[in-house]
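> just coords:
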């Protein structure tokens, strides 16, 4: 009887009665690349400049390996207690609740959703900066590099917000594969443009910039205080550039059950993180070779390059399209949390549960729910307004990232793995996991200090609603 209720009827339902998942390791890889490679890839040259050739390269490789390890641990915890035949954990929070218990579940939720909301606000701001950069690029090309091309990014934040209101009406994460694949292609595009422009600059006749094994020189390029703070911030930037733990379980929940989700997800993790590391290394190291110790914070929006202006414009356009998709990858878990809570609290409410089917020409049947439309629209308006009020919010997002990096990327994955695999206390694996946790906790503290310093500096010069 139970079987006939969701009767594998045309293959629409999964073994547990949920809507059938259709994702593969390819769509999983696309989701990962979309979530991980943000426009921050273009600031890695600055980070390498702070650390130098040796430490910069080591930090890049180290955090790629840490991220790969912890993502493997999370993949095996998707089904519990058995990694292949156990019950599914569809979200990160549910996974923590089932494996570690209620108290840790609350802490996980606080860290995860604070970071997700912070990232969507940050993406709104970052997309508007790239839109502004296109306008400035055309202005510089027309009137010269010394021209006053200042422009406000508030109208562009509003444009980005409107696009997100429309895209947010896509019912759930399972229907976003196409958007993630488009966004992943965009990240390849603008990272490649950054790499190409760097190579062109390196190849220029007479090109000579100052680089160093240890980066910027104390007493020449900066003070010892600035060197310390910038080193902290650079380590944090690279560590958090890899962080995608807050959406990793939700990504795995889009994968079909055959082959086993953990196998497909591990393949996605290897592909996604390898691709990410390759582009990070090229952008960071080639960017440092191109600009040396004077590397700008972002060489597409910070005008490390002025010409060819059309290529700079294309690079920024690709960033914008990528951030449109990345916003949805980070916002969908927030949407899902509130909508699930509303359905449980008011199961009889038509506002919460009733779906209307609208036929859209060339698209097909579209499912619409009144609460979903209202709530998601209000959320996008909130993130847009927050980005407008705090235009230095990237520093705040850096702090949120610092605070959530340790629990989401290292602590919960290692603790859940130790519990699920029943690893004996004080065994070599147990000691290794604990040492990894301590190391990453120190990195989090260091990066948090750097982010707080950045916020204090921003507040000193903050003038609300001023043209950039």
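Structure received. No experiment lies behind these values; they were computed from the predicted model shown.
> Going by C-alpha atoms from here, please, whenever you check contacts or count neighbours.
Will do.
> Now do the strands in the protein.
Using DSSP state E, the strands of the chain run over 79-80, 87-88, 356-360, 364-368.
> if you compare those strands, which one is most tucked away?
strand 79-80 (a mean of 19; mean count of other CA atoms under 10 Å).
> what about that strand, distance to the chain center?
25 Å (CA atoms, centre = their mean, to the nearest Å).
> Which residue ranges of the stretch 351-468 of the chain form helices?
370-389, 393-405, 412-420, 428-460 (DSSP state H, counting those that start in this stretch).
> Presented hereafter is structure B, for comparison with structure A:
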């Protein structure tokens, strides 16, 4: 977005950020609250796995989920592709970029499939990475840069957000670690004898 002294970009960017966060809140919060209200603690990491009907809604939601993951994966994967590509092209003289992207995507998929407790890992690492950058670090940076008057309304609000933002950073890794331990125990305790035979089921 172009920014000039006459027309700075902070105004439109601020409006865009507000609209984006409102859309995210409208999409995620109802699913979180209604999912917990309907299923309680038995809800899976992916709520779509918990749903059983209606089928058309599950299929539609999964279709949109695939579109969402494809788009978001590109945002996070392209910097990795770029770093690997720069290294291989400059140092190794490897010019097969398409093969490289396919290999990285396949490797990422295999790693994700190999972890039966991927949701717990997301909570564990997300608490360290997502909570600080989203909740309290912006407030601390704003307090350092703007230096509001002590005990003013903005000072109190930012410190409140900082304190409340530390809680997810502490609680999320604890919950994620517990989920990983429980999933690991379930995976270890599951034996081939506990898997039903297809012939007996049919």
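Sure thing, it's come through. For clarity, every value in this text was computed on a predicted model and none was experimentally measured.
> what's the TM-score here?
Once superposed, chain against chain, the TM-score is 0.70 (TM-score structural alignment, normalised by the length of the second structure); 185 aligned residues with a CA RMSD of 3.6 Å.
> Throw the strands of the first structure into TSV and include distance to residue 111 of the first structure, thanks.
Below are these laid out as TSV (distance: least, CA to CA, whole Å):
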stretch	distance to residue 111 of the first structure
strand 79-80	22
strand 87-88	22
strand 356-360	35
strand 364-368	31
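> Show me the one of the ones you listed that comes nearest residue 272 of the first structure.
Of all those, strand 79-80 sits nearest to residue 272 of the first structure, with 21.5 Å by CA to CA.
> now for the strands of the first structure, which one comes closest to residue 166 of the first structure?
The nearest among these, by CA to CA, is strand 364-368 at 12.2 Å.
> Quickly note the distance from residue 100 of the second structure to residue 135 of the second structure.
36 Å (CA to CA, to the nearest Å).
> The two: which is more packed in?
Set side by side, residue 100 of the second structure and residue 135 show more neighbours around residue 135, with 20 against 16, by other CA atoms under 10 Å.
> out of the helices of the stretch 351-468 of the first structure, nearest to residue 154 of the first structure?
helix 370-389 (6.4 Å).
> Report the angle between that closest one and helix 393-405.
120 degrees (axes from the mean of the first three to the mean of the last three CA atoms, to 10 degrees).
> and helix 370-389 of the first structure, how far from the second structure on average?
Once fitted to the second structure, helix 370-389 of the first structure is off its aligned match by 3.1 Å on average (mean CA distance after the TM-score superposition for the first structure).
> name the helices or strands packed onto that helix?
With contacts defined as 3 or more CA pairs under 8 Å, 6 or more residues apart in numbering; DSSP states H and E, helix 370-389 of the first structure has these neighbours: helix 102-143, helix 154-167, helix 350-353.
> For residue 58 of the first structure, which of the strands of the first structure is the nearest?
Of the strands of the first structure, nearest to residue 58 of the first structure by CA to CA is strand 79-80, at 33.9 Å.
> residues in the second structure matched by the closest one, start to end?
Strand 79-80 of the first structure lines up with nothing in the second structure when matched by TM-score structural alignment.
> Stretch 186-196 of the first structure too?
By TM-score structural alignment, stretch 186-196 of the first structure lines up with nothing in the second structure.
> That stretch: how far from the chain's middle?
With CA atoms, centre = their mean, you get 17 Å for stretch 186-196 of the first structure.
> cool, and stretch 129-143 of the second structure?
Distance, centroid of stretch 129-143 of the second structure to centroid of chain: 17 Å (CA atoms, centre = their mean).
> If you count neighbours, what's buried in it?
131, 132, 135, 136, 137, 139, 143 (16 or more other CA atoms under 10 Å).
> what comes into contact with stretch 110-118 of the first structure?
246, 330, 331, 334, 383, 397, 400, 401, 403, 404, 407, 408 (CA atoms under 8 Å, 6 or more residues apart in numbering).
> could those residues be laid out in JSON lines, adding distance to residue 166 of the first structure?
Below are the contacts of stretch 110-118 of the first structure laid out as JSON lines (distance: CA to CA, whole Å):
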{"residue": "246", "distance to residue 166 of the first structure": "24"}
{"residue": "330", "distance to residue 166 of the first structure": "16"}
{"residue": "331", "distance to residue 166 of the first structure": "13"}
{"residue": "334", "distance to residue 166 of the first structure": "16"}
{"residue": "383", "distance to residue 166 of the first structure": "15"}
{"residue": "397", "distance to residue 166 of the first structure": "25"}
{"residue": "400", "distance to residue 166 of the first structure": "27"}
{"residue": "401", "distance to residue 166 of the first structure": "27"}
{"residue": "403", "distance to residue 166 of the first structure": "31"}
{"residue": "404", "distance to residue 166 of the first structure": "29"}
{"residue": "407", "distance to residue 166 of the first structure": "33"}
{"residue": "408", "distance to residue 166 of the first structure": "30"}
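> For the residues you listed, work out which two are farthest apart.
383 and 407, at 24.1 Å, using CA to CA across the contacts of stretch 110-118 of the first structure.
> Going by neighbour count, which of the contacts of stretch 110-118 of the first structure comes out on top?
residue 401 (29 neighbours).
> That one and residue 298 of the first structure: what is the separation?
Where residue 298 of the first structure is concerned, residue 401 of the first structure sits at a distance of 19 Å (CA to CA).
> and if you look at residue 29 of the first structure?
26 Å.
> So for those two, which residue has more residues nearby?
More neighbours surround residue 29 than the other of residue 29 of the first structure and residue 298, with 26 against 19 (other CA under 10 Å).
> so what corresponds to residue 167 of the second structure in the first structure?
Per TM-score structural alignment, residue 167 of the second structure is aligned with residue 442.
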